[in-house]
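K.L.:
sequence? don't have it. structure:
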């Protein structure tokens, strides 16, 4: 349906919309949507829930391993790689290390699996960082570059190789 022309001009041949305008918040075609209102800030208790729950889960696991001795047979499964090939994997001795660590025996923990003890320290530092940042309301982003993952893999491979050679027998559990 043509629109009448303004004074003295040709009639406007553009079609008129026959429907009502879209509901508020819905953009017209070709126009960007209006910005959505910002999300309300989360409470401190809500922000601390994930790091505290993670810490509680790890503490419960350490409490269990501290209470049930992995040096006594029958409580935990045997490492399949060690059982079938006789090769120590990077995790072999990890439960014995955690048991000794839970009892405060750091030399025994290092003797069972030194890399696991380093992992406990890295986990502790990252968890404290996570807790502090969550308490302050600062988002936590742990972006590990690919070359770090390659480095971690190389350290694990080197640790595995050394603990299975006669010269690295001190690293074997």
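P.N.:
Thanks, I have it. What you see is a predicted model; the values in this text were computed from it and never measured.

K.L.:
CA atoms for contacts and neighbours, from now on please.
P.N.:
Noted.

K.L.:
Tell me which helix or strand the most centrally placed residue in the chain sits in.
P.N.:
Nearest residue to the geometric centre of the chain (C-alpha atoms, centre = their mean): residue 142, 7.7 Å. For residue 142, there is no host helix or strand (DSSP states H and E).

K.L.:
Could you measure from it over to residue 79?
P.N.:
Distance, residue 142 to residue 79, by C-alpha to C-alpha, to the nearest Å: 31 Å.

K.L.:
what does residue 49 give?
P.N.:
Distance, residue 49 to residue 79, by C-alpha to C-alpha: 34 Å.

K.L.:
re earlier: show me what contacts the residue nearest to the centre of the chain?
P.N.:
By C-alpha atoms under 8 Å, 6 or more residues apart in numbering, the contact list for residue 142 is empty.

K.L.:
let's bring in a second model and compare:
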């Protein structure tokens, strides 16, 4: 007798968490897509920008998400390019998670110290460059 490849109840249970995460992220993007971050008063101001005048690596992230939702990739990249890379990275990791969960395999993302230090260094360099006079094109 051959085993059937039909999804089992266990497969649906394994997909519940990834589906919940996708629903939460889609809800957040839907909200940011419908509530314009360019209009003052809708979102809080970045505390680092407010008190120091320095743009943090996240500054422009809401504007980037708003443009991304509306399909305006040049505006999304201009507002915060690392955020766009993070959106795309999330999509890839989520897809891998779903495929592995459907197959009953665990998902492991092993980011070692080298990966984390590299990511932190890249974000630090981005932050420094966007706050220097010649980095004006990186400002949100």
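P.N.:
Ah, there it is. All values derive from a computational prediction rather than experimental measurement.

K.L.:
just the strands in structure 2 please.
P.N.:
In structure 2, no segments count as strands under DSSP state E.

K.L.:
returning to what we had before: map the residue nearest to the centre of structure 1 onto structure 2.
P.N.:
Using TM-score structural alignment, the partner of residue 142 of structure 1 in structure 2 is residue 109.

K.L.:
separation between the alignment partner in structure 1 of residue 97 of structure 2 and residue 41 of structure 1?
P.N.:
Counting by TM-score structural alignment, residue 97 of structure 2 lines up with residue 130 in structure 1. Counting by C-alpha to C-alpha, the gap from residue 130 of structure 1 to residue 41 of structure 1 is 18 Å.

K.L.:
between those two, which one's more packed in?
P.N.:
Higher neighbour count among residue 130 of structure 1 and residue 41: residue 130, with 21 against 9, using other C-alpha atoms under 10 Å.

K.L.:
so how far is residue 54 of structure 1 from the more buried one?
P.N.:
Separation of residue 130 of structure 1 from residue 54 of structure 1 (C-alpha to C-alpha): 10 Å.

K.L.:
The residue mapped onto residue 172 of structure 1 from structure 2: neighbour count?
P.N.:
In structure 2, residue 172 of structure 1 lines up with residue 139, judged by TM-score structural alignment. Residue 139 of structure 2 sits with 18 neighbouring residues when counted by other C-alpha under 10 Å.

K.L.:
The longest helix anywhere in structure 2 vs structure 1, mean deviation?
P.N.:
Criterion DSSP state H: the longest helix present in structure 2 is helix 73-102. Following superposition, helix 73-102 of structure 2 is found to deviate from structure 1 by 0.5 Å on average (mean C-alpha distance after the TM-score superposition for structure 1).

K.L.:
Please apply the same query to stretch 20-31 of structure 2.
P.N.:
With mean C-alpha distance after the TM-score superposition for structure 1, stretch 20-31 of structure 2 departs from structure 1 by a mean of 0.4 Å once superposed.

K.L.:
Which stretches in structure 1 count as helices?
P.N.:
Under DSSP H, structure 1 gives helices at 44-67, 80-85, 94-102, 106-112, 114-136, 146-163.

K.L.:
Identify whichever of these lies nearest to residue 73 of structure 1.
P.N.:
Nearest of the helices of structure 1 to residue 73 of structure 1, taken as C-alpha to C-alpha: helix 94-102 at 11.8 Å.

K.L.:
so the closest one matches what in structure 2?
P.N.:
Taking TM-score structural alignment, helix 94-102 of structure 1 hits residues 61-69 over in structure 2.
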